[in-house]
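Enquirer: sharing a sequence plus its predicted fold:
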Amino acid sequence: MDRLMSMRVFQRVIDEGGFAAAARALDMSPAVVTRLVADLEEHLGARLVHRTTRRLSLSDAGETYLSRVRAILQDIDEAHDIASAHTQDLSGMLHIMTQPVLATHVLAPLLASFAQRYPKIVLDIKVESFKEPPIEDYDITLFPADSSFDGDVIARKILSTQIIL
């Protein structure tokens, strides 16, 4: 059971005033929403919601649990927002060196989405043919795996591709 999802669904059921309304708001089936809350109650060993044909009400355990769930979910959402803000605030110059064929077929298709995601990063891209990848003055050097190099380099395979010339 995904406890976090169950907690969010439980809170939404209460906020929306019913299982069907919560299901519509969450774009889930009413059966799934009902099952998630029932599984949560079973996991906790306590009834959280009193159900009748006409209304829904919280049990004492449900009221206590809901107040903690609200605080926990708010903390989780705030933590997510803070972490997301850090990636959006990256800034500075990124120096990239690559060969013409990789610039055209690998790097170019990625540039628009990268610039949109990190608008404060300025890209300095140098494209030229080389036999050995330069290891100085660049943050990233893209090169074919069959290239050799000397020095203190951290190399990682980032993709496999076939280029037909």
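Expert: Yep, that arrived. Everything numeric here is computed off the predicted structure, so don't read it as measured data. Residues are numbered from 1 along each chain as shown.

Enquirer: every contact and neighbour count from this point should use C-alpha atoms.
Expert: Fine.

Enquirer: what's the first helix or strand after the longest helix seen in the chain?
Expert: For the chain, the helix that runs over the most residues, judged by DSSP state H, is helix 60-88. Remark: after helix 60-88, the chain's next helix or strand is strand 92-98, criterion DSSP states H and E.

Enquirer: in that next one, what's buried?
Expert: Of all the residues in strand 92-98, those buried under the rule 16 or more other C-alpha atoms under 10 Å are 96, 97, 98.

Enquirer: swap in stretch 35-46?
Expert: Buried positions in stretch 35-46, judged by neighbour count with 16+ other C-alpha under 10 Å: 36, 37, 38, 39, 40, 41.

Enquirer: check which helix or strand covers the second one.
Expert: Read it as residue 37. Remark: residue 37 resides in helix 30-44, with elements defined by DSSP H and E.

Enquirer: what is that helix packed up against?
Expert: helix 3-16, helix 19-26 (3 or more C-alpha pairs under 8 Å, 6 or more residues apart in numbering; DSSP states H and E).

Enquirer: residue 48: which of these is closest?
Expert: For the helices and strands packed on helix 30-44, proximity to residue 48 was assessed by C-alpha to C-alpha; helix 3-16 is nearest, at 8.9 Å.

Enquirer: so which bits of that closest one are buried?
Expert: Residues 6, 7, 8, 9, 10, 11, 12, 13, 14 are the ones in helix 3-16 that count as buried (16+ other C-alpha under 10 Å).

Enquirer: dump the residues you listed into CSV; add distance to residue 122 as well.
Expert: What follows is the buried residues of helix 3-16, written out as CSV (distance: C-alpha to C-alpha, whole Å):
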residue, distance to residue 122
6, 42
7, 41
8, 39
9, 42
10, 45
11, 43
12, 42
13, 46
14, 47
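
Enquirer: structure B:
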Amino acid sequence: MDRLHSMKVFAKVVEQGSFVRAAEIMSLSNAVVTRYIVDLENHLGTRLLNRSTRRLSLTESGQAFLERVRHILPEIEEAEAIVAMATKKPGGTLSLYSHVGFGQGQLGKLLADYSAAYPDVVLDVSISERAMDLVEEGMDIGFFSSLQKFDASMVVRKVGVAEVVLCASPSYLEKHGAPQTPDELSRHACLNFSHEHLRHYWHVRTEEGVRDIPITSQVVSNSALLLRDFALAGMGITMRPSFSLGDDLRCGKLRRVLADFDMGQVSVMMAYPSRRLLSAKVRSFVDFISERFPHPETDPWV
């Protein structure tokens, strides 16, 4: 039995004072309307209506039930209307997750542009090195790097492939010179992310294969934002995925060094729990990112 529909039929029968008129208004047959009322009474274990060939009247239980139904049905209709509206016009709160490098390096400008286009959407952004479980933590969309592990059941779209670049500020390079070969990195101050395997060696792909170049870490941090600030301040050379450097490479605040050498790549993926029945806010954001990054196999940040 569809209990909700039975309640609607019951309320309509009482409103019209007639099974026949209720059936006409709801485009149902008299037999179907009767069946809904009988099933509802059987479910509740009590008679709701006294009925004769000429008139209907509510029983005491029917009157009490009708009062509750008249409160419940408008709230359900309002809830249905809110949900239906959410599937048509972007609005409400859009909860986003991003890993630190992409979040701090790129999301500021992207989300400002999205918010200008969709002002009715409230953005709730969480940035963490920990790969969040979107379903468990109630997130709508997440940005993950290829270095993270995340639920393979997610719907995933690649945003771009970031080169891992070596870079430093013009002031540092003017004072210390730019390294011309990977081996020269050993004589420079290096600004390093705090993964243990990167503290003492940087990996460089050469024609002979991958080489481990010994380095001296001037600063070690788990903050991509701090390493970027230290590089801008002229403290040394940093090795970062291009997406974590904002627009610093394009505008010349940081300059690449050893650009001819392959330091590796890191992909950025956008993920969300399901493509079925997407809300308007999620669909609008997915479309927004897809339009901004139409060539996901390239690096849009260098």
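Expert: Yep, it's here. Fair warning: this is a prediction, and the values are worked out from it, not measured in the lab.

Enquirer: please state their TM-score.
Expert: Between these two chains, after superposing, the TM-score reads 0.57 (TM-score structural alignment, normalised by the length of the first structure); 106 aligned residues with a C-alpha RMSD of 2.6 Å.

Enquirer: re the thing from before, could you give the angle of the helix holding residue 37 of the first structure to helix 19-26?
Expert: Counting by axes from the mean of the first three to the mean of the last three C-alpha atoms, to 10 degrees, helix 30-44 of the first structure points 110 degrees away from the direction of helix 19-26.

Enquirer: how far away from the center of its chain is helix 30-44 of the first structure?
Expert: Remark: helix 30-44 of the first structure is offset 26 Å from the chain centroid, using C-alpha atoms, centre = their mean, to the nearest Å.

Enquirer: mean shift of it relative to the second structure?
Expert: After superposition onto the second structure, the average distance of helix 30-44 of the first structure to its aligned residues comes to 0.4 Å, using mean C-alpha distance after the TM-score superposition for the first structure.

Enquirer: and the helix or strand just after that helix against the second structure, how far off on average?
Expert: Sequence order places strand 49-51 as the next helix or strand after helix 30-44 of the first structure, per DSSP H and E. Its aligned residues in the second structure lie a mean 0.3 Å from strand 49-51 of the first structure after superposition (mean C-alpha distance after the TM-score superposition for the first structure).

Enquirer: which strands and helices lie in contact with strand 49-51 of the first structure?
Expert: Counting by 3+ C-alpha pairs under 8 Å, 6+ apart, the elements that strand 49-51 of the first structure packs against turn out to be strand 56-58.

Enquirer: compared with the second structure, how much does the strand it packs on deviate?
Expert: With both structures laid over each other, strand 56-58 of the first structure and its partner residues in the second structure are 0.4 Å apart on average (mean C-alpha distance after the TM-score superposition for the first structure).

Enquirer: what helices or strands is that strand leaning on?
Expert: Secondary structure elements in contact with strand 56-58 of the first structure, counted by 3+ C-alpha pairs under 8 Å, 6+ apart, are strand 49-51.

Enquirer: buried sites along the strand it packs on?
Expert: Within strand 49-51 of the first structure, the residues scored as buried using 16+ other C-alpha under 10 Å are residue 49.

Enquirer: returning to what we had before: how about the buried residues of helix 3-16 of the first structure, which pair is most distant?
Expert: Largest separation among these by C-alpha to C-alpha: 6 and 14, giving 12.5 Å.

Enquirer: distance to residue 111 of the first structure for the buried residues of stretch 35-46 of the first structure - can I get that in CSV?
Expert: Formatted as CSV, the buried residues of stretch 35-46 of the first structure follow (distance: C-alpha to C-alpha, whole Å):
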residue, distance to residue 111 of the first structure
36, 42
37, 44
38, 47
39, 45
40, 44
41, 48
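
Enquirer: any idea which of the residues you listed is closest to residue 123 of the first structure?
Expert: Sorting the buried residues of stretch 35-46 of the first structure by distance to residue 123 of the first structure puts residue 36 at the head of the list, at 46.8 Å, by C-alpha to C-alpha.

Enquirer: and the residue nearest to the closest one when sequence neighbours are not counted, what does it touch?
Expert: With C-alpha to C-alpha, 6 or more residues apart in numbering as the criterion, residue 36 of the first structure has its nearest non-adjacent residue at 5.5 Å, and that residue is residue 6. With contacts defined as C-alpha atoms under 8 Å, 6 or more residues apart in numbering, residue 6 of the first structure is in contact with 36, 37, 40.

Enquirer: what does the second one correspond to in the second structure?
Expert: This points to residue 37 of the first structure. When the second structure is aligned by TM-score structural alignment, residue 37 of the first structure is paired with residue 37.
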